[in-house]
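**Student:** let me see the structure of the following:
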Amino acid sequence: MIALTLAEITAAVGGDLRVAGEHTPETVVDGLVDTDSRTMRPGSIFVAKPGAETDGHRFVGAAVEAGAVLAIVEHPVDVPVSQIVVSDAVVALGELARAVVGRVRAGGGLRIVGITGSNGKTTTKNFLARILADEGETVAPINSFNNEVGAPVTMLRVTHDTRYLVSEFGAAGPGSIARLAGLVEPDLVVVLMVGLAHAGGFGGIEATAKAKSELVSAARVPGTAVLNADDPRVWAMRELAEHRGLRVVGFGQSDAAEVRAHDIVVSASGTTCTIEVAGERRPLRLRVLGAHHVTNALAALTAAVQLGVAPADAIARLETVEIAERWRMQPMGNDRVRIINDAYNASPDSMAAALRTLAQITGPDERTVAVLGAMSELGDSAGEEHDRIGLLAVRLNIRRIVVVGPEARRLYLAAVGEGSWDSEAVHLPDQDAAFEYLRTELRDGDRVLVKSSNSVGLRHLGDRLGELFS
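**Tutor:** Below is the predicted model of the structure:
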């Protein structure tokens, strides 16, 4: 965090300062800000966030032992450290981020990008951060830090030397993107797609689309909206963007897109296509597996060009990215048995895309194996969507469908009902049972996809398989 006095931090968060030791209101603090006491180091600020399972106030002492010099708390704690008492620690974290980013932005050198979408946020963030890093100091979220805590924690990493802040915004419910993006008012916003991921928490896909459009409403004017021209619900947001005075730039494969992809070819070594940008056609060779990542690359490329990056430079930097993120289409295993660990998260759209990629990269003498767990947060659509994925797996001729966990049983039943018989589809109760089955079932020439929602935890099964066949 930039250097601020205790008095300035107190004013930013609207709290009550209680100094300790040799501190005064004019003491300057400029360390890391986080809600995790394990990340603390000398000079840090610890935000004691109450949680459903534990309470951050219990860890103030541990944070101080690790080097924290200030705690933002909801009630005083009997620990010898300066404290700012606030009514809501999470709100205070956001307000501190607002103040810090505002000060840095006032210097005139900071450009802010906001990214949202039902799928692809983290991959697009990583692509764009890689492109921008060669232009100047770039701050972007670690992993998927896109919620009410992760987004402000990322924002607070900016310094007076930061040229770009790339923020990723997830939607916990209606209004959440508006609140988070409203802290920084991005100069450029990217909306990737509207799908059924988390639709159960919104009341349907149209409500999800409205939630995603909150990012367009939060953009700074004049600014730019980079929208997926292939997604009708996203492309419809151009009316809102234009009404607000934003420049709209489309990406995708449709004629409406200004930045387009042609001739997409997927292989086991990556994905190639031709990019049409700024009136020229250029080849792109992504190392990341899957045709769906072309959309994410297009979004990042479009945003980068709008920020002044030369298209040739942006494409060259995209081609250096080896994986989108850990547990996202991550190649593991060896040449004999290849594992694709894509179990960080799953929605109907990403599940279908991953299955299609598995089918595309598997040769005629190789065998496709899909290890699938449940997709969470689908609400009333859960049963129907698991049915659809089971049917798709059979129609793609996936030779072994291994369904893990009771929540995914309907996917297994749909696959059997579609004609996956004779042990082509199996249902196993948990990860350990699946590992034991796969340990003896997998053979040379197998190409294995591991895919589930994060809460199911199949990413750990993917790691175990990757290590087994390394």
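**Student:** contacts, neighbours, all on C-alpha from now
**Tutor:** OK.
**Student:** hey, where'd the helices end up in the stretch 101-250 of the chain?
**Tutor:** Secondary structure of the stretch 101-250 of the chain (DSSP state H, counting those that start in this stretch): helices at 121-133, 150-155, 176-182, 205-218, 232-235, 238-244.
**Student:** report how many residues lie close to R38.
**Tutor:** By other CA atoms under 10 Å, the residues close to R38 number 11.
**Student:** quick revisit: out of the helices of the stretch 101-250 of the chain, flag the one nearest P42.
**Tutor:** Proximity to P42 (CA to CA) singles out helix 150-155 among these, at 17.2 Å.
**Student:** skipping adjacent residues, who's closest to R18 in space?
**Tutor:** What sits nearest to R18 in space, not counting adjacent residues and going by CA to CA, 6 or more residues apart in numbering, is Q83, at 5.2 Å.
**Student:** wait, a strand at the one you found?
**Tutor:** Yes: counting by DSSP: H, G, I helix; E, B strand; the rest coil, Q83 is part of a strand.
**Student:** show me what contacts it?
**Tutor:** Contact analysis of Q83 by CA atoms under 8 Å, 6 or more residues apart in numbering lists 17-20, 70-73, 76.
**Student:** please generate a structure for the following sequence too, so the two can be compared:
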Amino acid sequence: MLATTLQQIAHVTGGRVTGAPAGGVPVPGPAYLDSRDPGPGGLFVALAGARTDGHDHVRDARAVLGTRPTTAPTVVVPDVTVALGRLARHVVDTRPVRVIAVTGSHGKTSVKEFLAAVLPDATATRGNENNELGVALTATRLPVGGGDLVVEMGARAVGHLTYLAGIAPPRISAVTALGHAHLGRFGSPELLAAAKAELPQATSGECVLAADDPRVLAMAERTWARVTTFGRSGDVGPEDVRLGADGRARFTLRTPGGRARVRLRVLGEHQVANACCAAAVALRAGAGLEQVVAGLERADGPGPHRLQRRRRHDGGLLLDDSYNASPASVVAALRTLAAVAPAGRRFAALGPMRELGDAHDRAHRAVAAAARRSGVDLVAVGEGAQVLGGTWVPDRSAAADLVRRTLRRDDVLLVKASRPERLDLLADDLCAP
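**Tutor:** The predicted structure follows:
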């Protein structure tokens, strides 16, 4: 919570106050972006986008941060995003807080959710608000008494994580895994690794790295922080991993302080690595092994459309993993599909994976091969998905028609693609009454 005044916000951000009464304007609540869902007593951050301008939608806001005066008391600044970052850094600097930051090409949202369950009093990123706005908004929700601030940090380019670490300097950080995700955005594996290495470089205390990813493990040479590794060959890792017919993994968590059996609630064997990462971070944060296990088993998962069990309109099972996709995450979802459908027919409606650059065709062919090995019938959805093979359809509507004609009640369907393909709408359509 900000627990401040509009005048103090102006001082911190270098802005000027307009439209405020002489007595000042208290701002006890957090910053927020959606005027339809205001934080009680909070600061509305008015962003001017391509389609809408927040300055025109202040509604009944108590206070506004914007680039021009509004109908509510407003702090006017040249750049709202920069000003919000300064405000968030002020919150972090003036409260007893320990920042725990998580990055990686995949798995970071799940690790963050595991940590939020293990450290129940922590203030954590909501959803995947992992950019300069999301990290700053999370910091403004920190209680006055401080505590742990668990933030997911994404990177769009080299230098981005350095900027985010400037908003919330991490005492503890973790890098999950790199894989092939986002190579199209960064241009090469080397630049991707360099961008992610900025977080360990900015970490002052403890750094947790993936032992089974050589590019992540090499980051140990680029940080002054104490390094702990996780993974099958790491300091904290899994043993005796078993994936049940319910799609949930059971394993023995191996730590320097002992072993414990864990049964996850979230779906997918790939969540074992994420749970081990979170366990390593939590142990370095001072949590005991019993607390870690209880939190891991309590965690519900990273949110809607992220490998959820749903019922189709015909009563059949649908695995909805439509939020996003990378080669590693698609293969993991196919393994889960095989586990929950050991006898019946298996189908996967897959859209293209984006941001793979020159690896696009090669990665899609590898996914298709994994599907064939698992006995999965593929429905390739949309432009760019033809390389998957199987039955190709041009769009979501055609995919829905094909699925309804083809699947029987006992068949299990996986739906997955990169976020821009919006196959979440396909999943919702197939699950509608």
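**Student:** between the helices of the stretch 101-250 of the first structure, which one is closest to T368 of the first structure.
**Tutor:** That would be helix 121-133 among the helices of the stretch 101-250 of the first structure, by CA to CA, at 24.7 Å.
**Student:** by contact count, what packs against that closest one?
**Tutor:** The contact analysis (3 or more CA pairs under 8 Å, 6 or more residues apart in numbering; DSSP states H and E) places helix 121-133 of the first structure against strand 111-116, strand 138-139, strand 164-168, helix 292-306, helix 311-318.
**Student:** farthest-separated two in the contacts of Q83 of the first structure?
**Tutor:** Top of the distance list for the contacts of Q83 of the first structure (CA to CA): A20 and V73, 14.2 Å.
**Student:** these two: who's more crowded?
**Tutor:** V73 (26 against 14).
**Student:** identify the residue of the second structure aligned to that one.
**Tutor:** Counting by TM-score structural alignment, V73 of the first structure lines up with G66 in the second structure.
**Student:** what do you get for A278 of the first structure?
**Tutor:** By TM-score structural alignment, A278 of the first structure lines up with P256 in the second structure.
**Student:** equivalent analysis for I361 of the first structure, please.
**Tutor:** Per TM-score structural alignment, the equivalent position to I361 of the first structure in the second structure is V340.
**Student:** for that match, give its distance to R306 of the second structure.
**Tutor:** Separation of V340 of the second structure from R306 of the second structure (CA to CA, to the nearest Å): 16 Å.
**Student:** tilt between the helix or strand harbouring A92 of the first structure and strand 164-168?
**Tutor:** A92 of the first structure is part of helix 89-106 when elements are defined by DSSP states H and E. Orientation of helix 89-106 of the first structure against strand 164-168 (axes from the mean of the first three to the mean of the last three CA atoms, to 10 degrees) gives an angle of 150 degrees.
**Student:** quick check: longest strand of the second structure.
**Tutor:** In the second structure, taking DSSP state E as the definition, the longest strand is strand 258-267.
**Student:** which strands or helices does it pack on?
**Tutor:** With contacts defined as 3+ CA pairs under 8 Å, 6+ apart, strand 258-267 of the second structure has these neighbours: strand 248-255, helix 289-298.
**Student:** can you tell which of the ones you listed is closest to P143 of the second structure?
**Tutor:** Closest of those to P143 of the second structure is helix 289-298, at 21.6 Å (criterion: CA to CA).
**Student:** post-alignment, the closest one versus the first structure, mean distance?
**Tutor:** Its matched residues in the first structure lie on average 1.5 Å from helix 289-298 of the second structure after superposition (mean CA distance after the TM-score superposition for the first structure).
**Student:** distance of the residue mapped onto V456 of the first structure from the second structure relative to H106 of the second structure?
**Tutor:** Under the alignment (TM-score structural alignment), V456 of the first structure pairs with E421 in the second structure. Here E421 of the second structure is placed at a distance of 18 Å from H106 of the second structure (CA to CA).
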